[in-house]
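Peer 1: okay, sequence plus prediction incoming.
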Amino acid sequence: MEYILPLKDCHSHFTELVGGKAMGLGSLLRQELPVPSGFAVSTHAYREFVEVTGLDRAIQMNLRGADTIDEQRRVSERIRGLFEESKLQDSLLAELTEAYMQLSPHGMQPVAVRSSSVSEDAAEASFAGEHDTYLWIEGPDAVAKNVLRCWSSLFTPQALSYFKQFGIRANETAMGVVVQTMVAAEAAGVMITIDPMTGDRSQISIEGSCGLGLAVVGGEVTPDRYFVDKVTLDIRSRMISPKSVAYRFDSQAGEVRRIDVPEEEQMKPCLTEEEVVAIAALGKQVERSLGTAQDIEWALGPWIDGKRDIFLLQTRPETVWRNKQAAPLASSQTSIMDRLVGNMSMPMRIV
């Protein structure tokens, strides 16, 4: 195919072609780790699209003089509207439809459509979280629509601010897109293979909540937190927080919805001890393979025969401590839990 690559073929030397997210997923698949199947829409497809439609010139014109926050917001809205009013070129739409149908041999497979910018995981400035993800998309037409929406998220107000701050020109970057089969997550969250507060490399830090990962990534809940010894995989400490909202797919409405969690369920841990250790073990394996601390998104599928399968949805290099000297470890009188409790404002149950 000219525009699309299977995720397993997204090697590190293809980062400029598929973006950081697709490259990270490709590395996980080649380790035979549990990653939902999918494919990448290349940056070549993006560059050809903006050239053929004339959007490249329209983007450059709109960006002139967009120096203030208010102007960046207005320009972002105009540029994103241009993308979302457009249609994919026929050759790309045909490839996209074929690739999607290969994921859906028995019907309309729900997928996640996720941005994969060539700039989002740069060491100097992490763009992680600045671009869009769309969940539970069904059908090739809907996938095509959300590819355009992901492309348009290259020009959010936050991204335009980054471009200005780091001297990046619009024609110097591009957006790839990842399309993956959807995980009907019972729990989801993030894992960093160091202590994100101190840079302690002997620790794996896991955060999670019920349902899809939107509530955690979006900061809508205080997640459960687990701190695991990287060497022994013993759980050093954990903090269970009230999780008042969750995102789940509503089959009747045909969309992902934010729901209120019943009060009696809010303090239930989102993970079992066995699941915490299993997630940490995967994080340790990924870090060892890629050679640096990782920031990983994970999800647990539905309960089947008394267990839930773990899926890795994304990995990228940890950027905060990557080029810093780690702080000295706390004294034996101060636990990781003690340090973190001082930064928490929400009530929680400490186990």
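Peer 2: Cool, got the structure.

Peer 1: please count neighbours and contacts with C-alpha atoms only from this point.
Peer 2: Fine.

Peer 1: mind listing what the residue nearest to Q60 when sequence neighbours are not counted touches?
Peer 2: Take Q60 and drop its neighbours on the chain: the residue closest to it by C-alpha to C-alpha, 6 or more residues apart in numbering is A170, 7.2 Å away. A170 is in contact with I59, Q60, F163, counting by C-alpha atoms under 8 Å, 6 or more residues apart in numbering.

Peer 1: here's the one I want to compare it with:
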Amino acid sequence: MKTFILPLVEHTTFSQGNVGGKGSSLLWLVKNGFNTAPGFIITTEAFREFIRSAGMEIQDRDQLRNLPLPRHIEESIRQAYRNLGGRVAVRSSMVGEDGVVSSFAGQLDTLLNIEGAEAAIQAVRACWMSMFNERFRNYLSERNAKNNLAMAVIVQQMVEAKAAGVAFSADPISGEDVVIIEGTTGLGDVVAGGTVNPDRWVVDSQNNIVESIQNSQTSPALTRAQVQELAAIMRKVALKANSPQDVEWAWDGNNFILLQARPITSLAGKDVYSSKFVSEMVPGLIKPLVWSTTTSAITQNVFAHVFDELLGTGKVDASKLMKRIHSRVYANVTLLGKACEQLGLP
């Protein structure tokens, strides 16, 4: 029996092929105890049946504009919306989206503040149509990706956001072990879309705020305590996922609501560095002269030999064992993890 609607609840059984990348991520967040907005997912089965009802190959979005939804699918969406009620956000969730190699962020439609069953149905249609727009087709072509015509749609209650934005559990450029948070007051889609200059915080591995930049005209989007609370949540998400995460978040005045999470695609295959344990051996700020004459020499002449013994001679580039980032020493935890595996350690 085909399933057209799945609730966003802990006991829901799903596959990414049925709920798409974003839907899979949301259900994963729910199952792992993180706060998300209530809602439901219209599965890829509904999309496929809608496409089949056209009786022809779909080449562009205009062919879908006036194509009626099969009555049983329309009624399923209508009933699910009635059970949820109120204003909702309607977002596309494509199979393969938000994966490690390629993120489709910003390429498919999201519609906010939708109210009423009829408006929700039209918003779902708009999401399906976005799969056939020129921008998305060009995006796929540039990455040699395949458009396999499988999209789910997520419908969630709108969060009455006091502040919202994006956060990274590691520096998406260097892989440094810090949490980077960007946010603004109100809805966070302007931050994710790059249309505003947000407030920005950097939080180190000890949950200390080491950088704070306020771009808002009045007060910052979050207090220091809220920044530290969100940073702690980010580390929990990354720990559960076993990979650095890129998260969209909202603050409703009482709690942080996670709107989606995905791997940081820019770090796929890259080594990750952390100061968590090495800071006890090499504390404080390291000046360039000390780094070049002492710390770097110890790294290459001592630690490199240890890794050679564990992983095999010549398999480790000594220059990658440690780095000096913002005047502090960071160790390559990716290589450390490989060494632990070699020794049979967890």
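Peer 2: All right, it came through fine. As the structure is a computational prediction, the values presented were derived from the model and not from experiment.

Peer 1: re the thing from before, of the contacts of A170 of structure 1, keep whichever come out buried.
Peer 2: Among the contacts of A170 of structure 1, those classed as buried by 16 or more other C-alpha atoms under 10 Å are I59, F163.

Peer 1: and the contacts of A170 of structure 1, which is closest to A280 of structure 1?
Peer 2: F163 (34.9 Å; C-alpha to C-alpha).

Peer 1: can you find the partner of that closest one in structure 2?
Peer 2: The alignment partner of F163 of structure 1 in structure 2, by TM-score structural alignment, is L140.

Peer 1: thought that match was touching K146?
Peer 2: Yes - in this structure, L140 of structure 2 is within contact of K146 by C-alpha atoms under 8 Å, at 6.5 Å.

Peer 1: need the overlap of contacts for the two.
Peer 2: By C-alpha under 8 Å, 6+ apart, L140 of structure 2 and K146 have no common neighbours.

Peer 1: hey, where'd the helices end up in the stretch 201-350 of structure 1?
Peer 2: Shown for the stretch 201-350 of structure 1, the helices assigned by DSSP state H, counting those that start in this stretch span residues 214-217, 273-290, 336-341.

Peer 1: tell me which residues in the last one are buried?
Peer 2: Of all the residues in helix 336-341 of structure 1, those buried under the rule 16+ other C-alpha under 10 Å are I336, M337.

Peer 1: what's it packed up against?
Peer 2: Applying 3 or more C-alpha pairs under 8 Å, 6 or more residues apart in numbering; DSSP states H and E, one finds that helix 336-341 of structure 1 makes contact with strand 235-240.

Peer 1: now do the strand it packs on against helix 273-290, angle only.
Peer 2: Angle between the axes of strand 235-240 of structure 1 and helix 273-290 is 120 degrees (criterion: axes from the mean of the first three to the mean of the last three C-alpha atoms, to 10 degrees).

Peer 1: name the residues that touch strand 235-240 of structure 1?
Peer 2: Contacts for strand 235-240 of structure 1 (C-alpha under 8 Å, 6+ apart): 223-229, 267-269, 277, 336-337, 348-351.

Peer 1: ok, now with 7 Å
Peer 2: Contact with strand 235-240 of structure 1 is made by 224-229, 267, 269, 337, 348-351, as judged by C-alpha atoms under 7 Å, 6 or more residues apart in numbering.

Peer 1: restricted to buried residues, select those in PyMOL.
Peer 2: A single PyMOL command selects the buried members of those (16+ other C-alpha under 10 Å):
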select buried, resi 224+225+226+227+228+229+267+269+337+348
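
Peer 1: just to revisit the earlier point, how near is the residue nearest to Q60 of structure 1 to F49 of structure 1?
Peer 2: 14 Å (C-alpha to C-alpha, to the nearest Å).
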